[in-house]
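> model the structure of this input:
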Amino acid sequence: MNHNISPKIIFGSGGTGGHIYTGIAIANELIKKIPKTNILFIGSKNRMEMQEIPRFGYSIEGICISGGKDKFFSISGFILSIQLINSLFVANKIIKKFSPDIVIGTGGFVSFPTLYAAKRNKIPILIQEQNSFPGLTNRIFSRYASKICVAYEQAKKYFQEEKTIITGNPVRSEILKLPSKEKACFHLGLKIKKPIILSIGGSQGSNSINNAWIKGLKKIIELDIQLIWQVGKFDIHKIKKNEISHHSNIIFMEFIENMPICYAAADIIVSRAGALTISEICLIGKPYILIPFPWSSNDHQNRNARILEEKEAALIIKNEEIENKLVSSVIKLANDYSMKKKMRKNILKLGKPKATNDIVNEILQIIL
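Presented below is the predicted three-dimensional model:
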C-alpha cells in the first residue's frame, strides 16, 4: 500500500447514529491504511453529526435538509421544497470545491443531495447499505454507484448483482477489542457478580423503553439487578426527577460516549433494532432483547430483528408490549443459563469482524 498518496474522500453521513458511526468507522480504517487521506463529511445542520463527527477529528460541512420516514422524498410543503433546492446547490458547491476522488453514501436523507452532486460531477460513488431492506436514497443511486456494500444477504436482491458485495456493517475498531468485564465494572462502579443490563434507546433515546424501565425499577432493584440506562435527551430531566432512578444499582445517562466499556460490563443488552447496534452486538456476542422501532422507514428495524430471531440469536418484544413485558423478559432471561448460552453462540455466528476492512478495500480499488 502506497502511504504517500493523498486521496480525497467525502462521506454523506448523518441523521442517526447508525449512519454517522458507519461513516466514522470507514474513515478511521481509511486513515489507518493511508494516513494522508483527506476526509470531509457532509451532514445535516442542527443534527447530532455536527457535534459527533468533529469529536472524532474529522471536518464536516452542514447542509440544511431534514427528513424522517421518507418525509424528504414526499415533499408537500414549501419549506421542504426550498430545503431540497438549497441542499442540492450547497452539496454541489462543496463537492466542486473539495474535488473528491470518491463520494461514499451511508444512507439517510443527507446522502441524497451529496450523492446527487457526486453523480452530477461524474465522481465515483460507493454505497454502504446497513439494513436488510435498503433505504430509498440507496435504491435510487445504486444504478450510478461503482460498488454497493451490503450488510445482509436479504438486501442483495434490490441491487445489481455484478456490483453488490456482502461485507456486513462496519464497526469502530474499539468494539473488536473490548476491555475485560472486571475493568469495565470497576470503571462504572458496578458489582461484577450481580446481573448487569445495558439498555440502549437509540441515538435520541426512547420514550417507550424509558417508561417500561420506570415502571419496573422497583422490581429490578429488589432483585439486585444492575442497569446501565441510556435515556436520551428528551427524557433525561424526567428520569433525574425520579428518586428511585438514583439508586446505586442504576446508572443513567443521556448519551453513552464510552460504548465499549458498557458493552464489556453487560450480561444482557436491550436495544432498538438499528443496523449498526445489531452488527456490534453480533461481534461481542451478548444475549440480546430487541425492541424494533415501529415507525422506522420501510419498517427496516422489524426486518433486521426478524433475521436474528429466526437464527435464535435474539428475543423480540413489540414496542406496544414493552411496558408489560420488558422487565419480566429481562428477569427470565437473566435466570436462564441455557438460553443465554445458545444466544451467545448463535449471535456470534452472524458477526462480520472484517466488514470495515473489506469496505475500505473496495473503496481503494475504485480510486487507486
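> please count neighbours and contacts with C-alpha atoms only from this point.
Noted.
> give the buried residues for the helix or strand harbouring F186.
Element membership of F186 [criterion: DSSP states H and E] is helix 181-188. Applying a neighbour-count criterion of 16 or more other Cα atoms under 10 Å, one finds 181, 184-185 buried in helix 181-188.
> show me what it is in contact with.
Applying Cα atoms under 8 Å, 6 or more residues apart in numbering, the contact partners of helix 181-188 are 191-192, 261-262, 264-266.
> tell me the first helix or strand C-terminal of it.
Read in the C-terminal direction, the helix or strand following helix 181-188 is strand 196-200, with elements assigned using DSSP H and E.
> to compare with the earlier structure, here is another sequence to fold:
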Amino acid sequence: MKDNRSKRILFTGGGSAGHVTVNAAIIPSFIRDGWKVAYIGSVSGIESQLVDRMEGVDYYGIATGKLRRYKSLENLKDPFRVMKGVYQAYRILRKLKPDVLFSKGGFVSVPVVLAAWMNSIPILIHESDLTPGLANRIAIPFAQAVCVTFEQTAQTIKGDKAVHIGPILRNELRQGRASRGLNRCKFTPGKPVLLIMGGSLGASTINQMVRRHASKLADTYQIIHICGKGQLDGSIHIPGYIQFEYIHDELADVLACTDLVISRAGSNSIFEFLALHKPMLLIPLSKASSRGDQILNAQIFQQAGYCEVLLEEEMNDDNFLQALHTVFSQRGQIKEKMKRAESGDAMNKLIALIHNTSKQ
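Model prediction:
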C-alpha cells in the first residue's frame, strides 16, 4: 500500500456553487493528510473562481457541454465539446495518475468521469438532491459508489451503489461570530436579520420581489441581500438594507447573525441552514427552468417543519409577505424542530469511503 503522502485525488464538478461546495468542504482534509490534490472543471465557470481561492489545489480547465432547457444551436455543438473534454481529461489523467476521482456532478463532470473510467481509476459520485441530475445519471454506471444526502435517493439508483452519507457541512460555517457579521454589515444588535440568498448566480425573480418591498421589510428586519453577480441595484438607499454580489470568507459570520433566510432550495444550502438552525422561506427553482429537484428538496423540508415553501410561479406580493411573516412568527418552533434533527458524521464517513475506494 502506498504511503498517504504520495496518494493523489482528483475532484470534479461545476456549473454552480452547489456543485463545488462538498468538494471544497473535504479538500482541506486531504491536503492536511499529504495527498496531492487536483481539480478539473470548466475553463471559466464558477468552479474555476472558487477553487482558485484554495491553496494546494492544481486546477485544470477543459471543454464542456451545458444542459439547456430551451432550443438553441449551441445544443448541436455540445456533443463535440464533450468529446473534446473527454480527450483533454484523458490526457490530464494520464499525467496525474490519481488514485481516485470524486465527482460532485454538473456537466463538466461527465467527460472527466468517462476519462477516469477509460484509465481504470476508481470513481465516487456525490448526489446532494433527492433525485440524481442528468450529469450524474450519465456517470453513475461508471462509478464504484454513489454517495447520497437523502435516504430516499437510494431508491432511485439501480444496484447496490448508493451509500447514504447525509449532508456535508463546511466546518468553517460553524465558526462564525454574530458580532463580526453585524459589524461587517453595520447593523445593530436586537433587530432581526433577514438573509436573502438566490444561489451562486442570483435569482432575479426573488431579487425583484425583495427590492419591491425593501422599505416595508426594513421596518421589521435588517436585510442582507446576496443578489448574484451583476445584479446589484445601486439605486436603492435604505437604512438597514445591504447588498452583496457574493460573500466568501465572511459567510460564516453573516450566517451567525442571521435570524431567518429566504433562499432557493439547493440541497447543500438548505442542509447548511438546517445545521445552523436558520428558519427558511424556500422559493425553489420552477419546473420551467429546472428538472424540479429543488421543489422536491423543499417539500421534504416543509414536511419536517423546517421551512415554508412558496412556488415561484405562484408567488405574488401578498403571499410572499404572508409566507415570510409565517416563518418569522413561527421561528421559535421551527428552530426547536431543527435542533432535534440528526446531523450525523457525514464528513468523516465520506472521507473514509474515499480512502477505502482509492487505489491500494
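> I'd like the TM-score for the two structures, please.
After superposition, the two chains reach a TM-score (TM-score structural alignment, normalised by the length of the second structure) of 0.92; 354 aligned residues with a Cα RMSD of 2.2 Å.
> which among the contacts of helix 181-188 of the first structure end up buried?
191-192, 261-262, 264-266.
> report the two of the contacts of helix 181-188 of the first structure separated the most.
By the measure Cα to Cα, these have their two most distant members at K191 and I261, which lie 14.2 Å apart.
> buried residues in stretch 272-292 of the second structure?
Buried residues in stretch 272-292 of the second structure, counted by 16+ other Cα under 10 Å: 272-286.
> which of the residues you listed fall in helices?
The members of these that map onto helices under DSSP state H are 272-275.
> in the second structure, which spans are strands?
The residue ranges that make up the strands of the second structure, judged by DSSP state E, are 8-12, 36-42, 57-62, 100-103, 123-127, 145-148, 162-164, 193-197, 222-226, 241-244, 260-263, 280-282, 307-309.
> where does the fourth one end up in the first structure?
Counterpart in the first structure of strand 100-103 of the second structure, with TM-score structural alignment as the criterion, is residues 102-105.
> mean deviation, that stretch versus the second structure?
In the superposition against the second structure, stretch 102-105 of the first structure averages 0.8 Å from its aligned positions (mean Cα distance after the TM-score superposition for the first structure).
> who touches that stretch?
8-13, 111, 114-115, 118, 123-128, 138, 363, 367.
> ok, now with 6 Å
Identification of contacts with stretch 102-105 of the first structure by Cα atoms under 6 Å, 6 or more residues apart in numbering yields 9-12, 111, 123-127.
> redo the buried ones among the contacts of helix 181-188 of the first structure as CSV? Include distance to P134 of the first structure.
Converted to CSV, these look like this (distance: Cα to Cα, whole Å):
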residue, distance to P134 of the first structure
K191, 42
I192, 40
I261, 31
C262, 30
A264, 31
A265, 33
A266, 31
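> those helices in the first structure, which residues are they?
Along the first structure, counting by DSSP H, helices occupy 17-33, 49-55, 78-98, 111-120, 136-141, 181-188, 207-222, 236-241, 259-265, 275-284, 300-310, 322-334, 337-349, 355-367.
> could I get the buried residue list for the third one?
Applying a neighbour-count criterion of 16+ other Cα under 10 Å, one finds 80, 83-84, 86-88, 90-92, 94-95 buried in helix 78-98 of the first structure.
> same deal with stretch 26-38 of the second structure?
For stretch 26-38 of the second structure, the neighbour count (16+ other Cα under 10 Å) marks 26-28, 30-31, 35-38 as buried.
> just checking the distance from that stretch to the centre of its chain.
20 Å (Cα atoms, centre = their mean, to the nearest Å).
> need the contact list for the alignment partner in the first structure of I223 of the second structure.
With TM-score structural alignment defining the correspondence, I223 of the second structure maps onto L227 in the first structure. L227 of the first structure makes contact with 196-197, 250 under the criterion Cα under 6 Å, 6+ apart.
> adding neighbour count and distance to R303 of the first structure, write those residues out as CSV.
Conversion of the contacts of L227 of the first structure to CSV gives the following (neighbours: other Cα atoms under 10 Å; distance: Cα to Cα, whole Å):
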residue, neighbour count, distance to R303 of the first structure
I196, 24, 28
I197, 24, 24
I250, 20, 31
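> now, among the residues you listed, which is nearest to T356 of the first structure?
When those are compared against T356 of the first structure (criterion: Cα to Cα), the nearest one is I197, at 27.9 Å.
> counterpart of the closest one over in the second structure?
Counting by TM-score structural alignment, I197 of the first structure corresponds to L194 in the second structure.
> find the nearest non-adjacent residue to Q175 of the second structure, please.
Of all residues not flanking Q175 of the second structure in the chain, A252 sits nearest, at 6.5 Å (Cα to Cα, 6 or more residues apart in numbering).
> which residue lines up with the one you found in the first structure?
Structural correspondence for A252 of the second structure with respect to the first structure (TM-score structural alignment): P260.
> neighbours of that match, how many?
Residues near P260 of the first structure, counting by other Cα atoms under 10 Å, number 19.
> how much space is there between it and L176 of the first structure?
As defined by Cα to Cα, to the nearest Å, P260 of the first structure lies at a distance of 9 Å from L176 of the first structure.
> dump the residue contacts of L348 of the first structure.
Counting by Cα under 6 Å, 6+ apart, L348 of the first structure touches 282-283, 285.
> same list (those residues) but as a markdown table, adding distance to S74 of the first structure.
Output for the contacts of L348 of the first structure, formatted as a markdown table (distance: Cα to Cα, whole Å):
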| residue | distance to S74 of the first structure |
| --- | --- |
| C282 | 35 |
| L283 | 37 |
| G285 | 39 |
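> start to end distance for stretch 104-112 of the second structure?
The separation between the terminal residues of stretch 104-112 of the second structure, taken as Cα to Cα, is 11 Å.
> how near is N258 of the first structure to H187 of the first structure?
As defined by Cα to Cα, N258 of the first structure lies at a distance of 11 Å from H187 of the first structure.
> also C64 of the first structure?
Going from C64 of the first structure to H187 of the first structure by Cα to Cα gives 40 Å.
> how about the residue mapped onto N136 of the second structure from the first structure: what's its closest non-neighbour residue?
Alignment note (TM-score structural alignment): N136 of the second structure maps to N138 of the first structure. By the measure of Cα to Cα, 6+ apart, the closest residue to N138 of the first structure outside its immediate chain neighbours is G107, 6.1 Å from it.
> got it, and L96 of the second structure?
In space, not counting the residues next to it along the chain, L96 of the second structure is nearest to R8; the distance is 7.9 Å by Cα to Cα, 6+ apart.
> how many neighbours does that neighbour have?
Residues within reach of R8 of the second structure, counting by other Cα under 10 Å, total 21.
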